[in-house]
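**Student:** need a 3D model of the sequence below.
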Amino acid sequence: MASIDLPEPMEWSSVSRERWAERVAADLGVEDADAALARTASSGVRTRVLYTESEGGPALPENLRPRRGWKACETFDVSLERVSSVVREAVLEGLASVRLAGDVDALDPEEFTAVLSALGATKIDRPQIVLRPTGTPGRVLDVVDGVAVEFFGGFDPVRNVLADGRGRFDGAAVAQEELALLGHWKASGQTGRALEVDGSYLREAGANAVDELAFLLAAATERLRGAARAGIGARAWLRQTAVRVGVGRDLFDEIAKLRAIRLVFAKLCQSAADGDCGLVAPVVHAVGLVRELAPVDRASNALRTSSHAFAGAVGGAHTIELAPFERGSRIGERLARTTHSVLAHEAHLARVDDPAGGSWYVEALTDGIARAAWDRFRAIERAGGLASWIESGALASLLEERRSALAAAVNAGTHTIVGVTEYPPPPGTESEGTASRSTAASPRSSVGASGWPLVEGLCEADLLEPEPAARTAEARS
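**Tutor:** As a prediction, the model looks like this:
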């Protein structure tokens, strides 16, 4: 066999950042290449188009880095008929974490045992149950084996007022309720976290990633004050609290936000406990935003939920919940569950710790979101804390501002919705849909007896449907 002469290896000369900037500026005909190509992320954080090692943000501390793997989660209403059968079917399709919403103590004991049995059939080590109770869960704690099943509480009194419209926010009463729950949790031998701080419903109502993180910090601080008055130490309270967040369409923004949660909650823990808390990463439950699922060209929503799952996995969420691409669709439910399995077992996203670590851009965006959220949180504190800030109307104004900006961007053509504003399906196709709404006005939150806005109406609203693509294009021209 004749020998083959291989070419000499190519040598690449290094290019300084200054030289790159000069060349790009000359090609674009601008003075400042960075300024011309900079982008403002959906969180409001300004980012460059190119980062060098010295310009990237600091890496996450080792004990705050996301660890490989996550658990597929889904929410089930406990009032659903034969809920255990539904759970069993979901488990067979890859589910490893169940979120039970409603009065779990009203659930029939046999039915609850059947739910536990269904979860026990999963191949995942220590499947999870996450509660979203209407009150403090009592009886159900006593029948759960904490070794076989990891049990999380979903108690969030702020969400009870803002999202569910149940009662008033009474800090003193809340503190006593949390004290009783923590005592029962300890007596039952549960190792999962009893409490939750939820910001996902605000994302559904229009808040961005920085808004959500600032709100989470302010809500945690408001409850920490009550906990201190009830005799619960900050360290104990924070170590018993999980975080629930929404995951949206901006892939890198959401990855960076999920990583930033670890930084800001570690900082809050250190501040509240006078440094005696340790850098412990919070348990994060991530849920894909329903409001981003367009009412037309519903098949495209499957790709959006895949993006939600990817961001949650790379960002380090412990559990990820996806919405079906179409409400009430059996195929949509199965696809939402099997998306996790494809990403974990075929794309191998569950095999790497902190996949985004080392990306100078993502590290910089993580740092930027964390700093912006902390600054906004401090502004809420200067306004008197979360309760005073909400009662002043600031939250309602913020949500209305965000939704109005979205409506304006959609109608101006700067916010693209594939299948709606761009690349719509052919008329008459099944995926075209029949929903019809206007962007002329966005729904407003009502005000409850507590003086706090009820954001439930905003959370339930779908993504605003803009004008059809043809008319939008004509308007821009």
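**Student:** for the rest of this, base every contact and every neighbour count on C-alpha atoms.
**Tutor:** OK.
**Student:** any chance you could map the helices in the stretch 201-350 of the chain?
**Tutor:** Along the stretch 201-350 of the chain, the segments classed as helices by DSSP state H, counting those that start in this stretch run 209-229, 234-238, 251-272, 301-315, 330-341.
**Student:** could you also give me the structure for this second sequence? I'd like to compare it with the first:
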Amino acid sequence: MAEAGADEARWRDAVAGVLKGASFEDRLTSLLPDGARLQPIYARKAGALPIPGRPPASPWTIIQRADHPDVAPANGQLLEDLEGGAGGVALVTTQSPFARGFGVAISTPGNLDGLLAGVLRNAIEIRLEAGPQTLEVARWLSEIDGGTLHYGYDPIGLLATTGNLPTGWPSTASVLANHRQGGTVLTADGRPLHEAGATPGLELAGMLSAALSYLRVLEATGLRLEEARHCVGFAIAADQDVFTTIAKLRALRLLWLEIEDACDLAASPIHIHAETAWRMLSRRDPATNMLRNGLAAAAAGLGGADSIAILPHTAANGLADAHARRVARNCQHVLISEANLHRIADPAAGSGGLEAMTDALREAGWAQFQAIERQGGIINVIQSGWLQEEIERLRQPVGTIIGANKYALAKEPAVSVLRPAPADTASPAALALSRRRDAVPFESAPESAPGGAA
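**Tutor:** Okay, here's the model as predicted:
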């Protein structure tokens, strides 16, 4: 390895002797989903500096989802999560596109008060995932003093997940922006794209175009651009592909720096919330999801996420019980308190391979972003069907899923959940992205999983 760094040509000559005529590219390089080719070895990138993001040596915020349909049990979940060290909560209502058959039923201020009973609201971070009822719930939360509240309003995400763009959404965005409470107002969310199978570059492009759309709308409603940019945050899916996840978060920050520069804005770190990917979870042998979640959360932390939520390892099987939620919570505690992953600012800085992946994703994301903007922006490409077609054009084949399509259990043990998950059978509405977990085709029968039984 040292010889390779000093003299790549000599190293390649030595490798050619070992390959005995076989293709260097075929044997030793790999093609990334967006088309860039990853080399087997890289020298350290000279002069590389950390990408500004989460404050140095500061841990990310541990977020736990509240998604039990009944208010009293959901409140119990939140109190247990916060007593167990969570620094914030995501209030996922029944109308959230990420409720997945569950979500807290919040229809009155009394419901919300019951959900947050006993919670020190001004001491934690609260994220709303309320879909079309965001404004209504946000008004009920408006009495909170202190703390950080992210409204999570994402009308473009609602278009992507339901096929319907909320009417009057610019007005809703303006009202929320004028009542901002320390956090972000609008969220450019990459999760729908990731769940639909988009490549990392296309996922980044979609988030970038959505965020720019939100900036334009806020500016048009009278907000100064300097104020508007602090109203926009990002949510991103983190999966078990560690290096790609690290590079994706880093590329997002670099891409937004380009947007800020184009808008004549001084650089200011964006807020990125990461959630472990729904798409990577398997109903079969769900214990393997603990490992996937650990890898994904570690990658998100190393990539500079400001907050992270881990979906419990049994989430694909149903509504997670207290044990699964505790495992999800403590996974993050281990990464922060034992592994100390937060201590170094942007540890990937200067790493030849990770810098190359970051640059490749940044270039792919920018190219796709330009393609989207040439067609009038993210709303237009969803409504025209171009985005759906582009996802299919670039779709990668499903790889190995341990416990699902390789080394599957001969007999699946019973999985403890509070309520079983609804079947994955619903067809998406017209224009909506088709979102599905990768393991679904292998979950119908044990014999569908090749590679031997464990």
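**Student:** still on that earlier bit, and of the helices of the stretch 201-350 of structure 1, who's closest to G384 of structure 1?
**Tutor:** Distance to G384 of structure 1, taken as CA to CA, is lowest for helix 209-229 among the helices of the stretch 201-350 of structure 1, at 10.2 Å.
**Student:** where does the closest one end up in structure 2?
**Tutor:** The alignment of helix 209-229 of structure 1 onto structure 2 (TM-score structural alignment) spans residues 200-220.
**Student:** got a list of contacts for the matching stretch?
**Tutor:** 33-34, 156, 170, 173-174, 177, 186-190, 193-194, 225, 228-229, 232-234, 244, 248, 252, 255-256, 361-362, 364-369, 372-373, 377-378, 391 (CA atoms under 8 Å, 6 or more residues apart in numbering).
**Student:** that one: how far from the chain's middle?
**Tutor:** Distance of stretch 200-220 of structure 2 from its chain centroid, counting by CA atoms, centre = their mean, to the nearest Å, is 15 Å.
**Student:** strands of structure 1, start to end?
**Tutor:** Assigned by DSSP state E, structure 1 shows strands spanning 39-40, 46-47, 71-77, 97-101, 128-132, 150-152, 195-198, 241-247, 284-288, 319-321, 446-447, 453-454.
**Student:** dump those strands into TSV; add mean neighbour count as well.
**Tutor:** Formatted as TSV, those follow (neighbours: other CA atoms under 10 Å):
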stretch	mean neighbour count
strand 39-40	12
strand 46-47	16
strand 71-77	22
strand 97-101	23
strand 128-132	25
strand 150-152	22
strand 195-198	25
strand 241-247	25
strand 284-288	26
strand 319-321	27
strand 446-447	15
strand 453-454	23
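**Student:** which of those strands sits closest to A302 of structure 1?
**Tutor:** Closest to A302 of structure 1 of the strands of structure 1, according to CA to CA: strand 284-288, at 11.4 Å.
**Student:** ok and the closest one relative to strand 71-77, angle-wise?
**Tutor:** Regarding strand 284-288 of structure 1 and strand 71-77, their directions subtend 70 degrees when assessed with axes from the mean of the first three to the mean of the last three CA atoms, to 10 degrees.
**Student:** state the span of structure 2 onto which strand 284-288 of structure 1 is aligned.
**Tutor:** Going by TM-score structural alignment, strand 284-288 of structure 1 sits over residues 272-276 in structure 2.
**Student:** list of residues touching stretch 137-155 of structure 2?
**Tutor:** With CA under 8 Å, 6+ apart as the test, stretch 137-155 of structure 2 has contacts from 106, 109, 112, 121-132, 134, 165-166, 169, 173, 176, 179-189.
**Student:** could you rerun that using 6 Å?
**Tutor:** Residues outside stretch 137-155 of structure 2 that contact it (CA atoms under 6 Å, 6 or more residues apart in numbering) are 109, 122-129, 181-187.
**Student:** kindly report the same for stretch 179-199 of structure 1.
**Tutor:** Among residues not part of stretch 179-199 of structure 1, those counted as contacts by CA under 6 Å, 6+ apart are 146, 150-156, 212, 240-245.
**Student:** buried residues in it?
**Tutor:** Using 16 or more other CA atoms under 10 Å as the test for burial, stretch 179-199 of structure 1 gives 179, 181-182, 184-185, 188, 190, 192-199.
**Student:** alignment lookup: I129 of structure 1 to structure 2.
**Tutor:** By TM-score structural alignment, I129 of structure 1 lines up with I126.
**Student:** residue closest to the middle of structure 2?
**Tutor:** Centroid-nearest residue in structure 2, with CA atoms, centre = their mean: A237, separated by 1.9 Å.
**Student:** that one and A371 of structure 2: what is the separation?
**Tutor:** Plainly put, A237 of structure 2 is 22 Å away from A371 of structure 2 if you go by CA to CA, to the nearest Å.
**Student:** repeat for E125 of structure 2
**Tutor:** E125 of structure 2 sits 36 Å away from A371 of structure 2, going by CA to CA.
**Student:** sorry, back to before: make a PyMOL selection of the buried ones in the contacts of stretch 200-220 of structure 2.
**Tutor:** Per 16+ other CA under 10 Å, the buried members of these correspond to this PyMOL selection:
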select buried, resi 33+34+156+170+173+174+177+186+187+188+189+190+193+194+225+228+229+232+233+234+244+248+252+255+256+361+362+364+365+366+368+369+372+373+377+378+391
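**Student:** returning to what we had before: please name whichever of the strands of structure 1 is nearest to C277 of structure 1.
**Tutor:** Among the strands of structure 1, strand 241-247 comes nearest to C277 of structure 1, with 13.4 Å by CA to CA.
**Student:** quick one: the closest one to structure 2 mean distance?
**Tutor:** Averaged over the aligned pairs, strand 241-247 of structure 1 sits 0.7 Å from structure 2 after superposition, using mean CA distance after the TM-score superposition for structure 1.
**Student:** in structure 2, what range does that strand match?
**Tutor:** Using TM-score structural alignment, the residues of structure 2 aligned to strand 241-247 of structure 1 are 232-238.
**Student:** stretch 351-369 of structure 1 now?
**Tutor:** Residue span in structure 2 matched to stretch 351-369 of structure 1, by TM-score structural alignment: 343-361.
**Student:** now tell me what touches that stretch from outside.
**Tutor:** For stretch 343-361 of structure 2, the external contacting residues (CA under 6 Å, 6+ apart) are 42-45, 48-50, 56-57, 201, 247, 251.
**Student:** most neighbours out of those, which is it?
**Tutor:** Compared across the contacts of stretch 343-361 of structure 2, A251 has the highest neighbour count, 28 neighbours, by other CA atoms under 10 Å.
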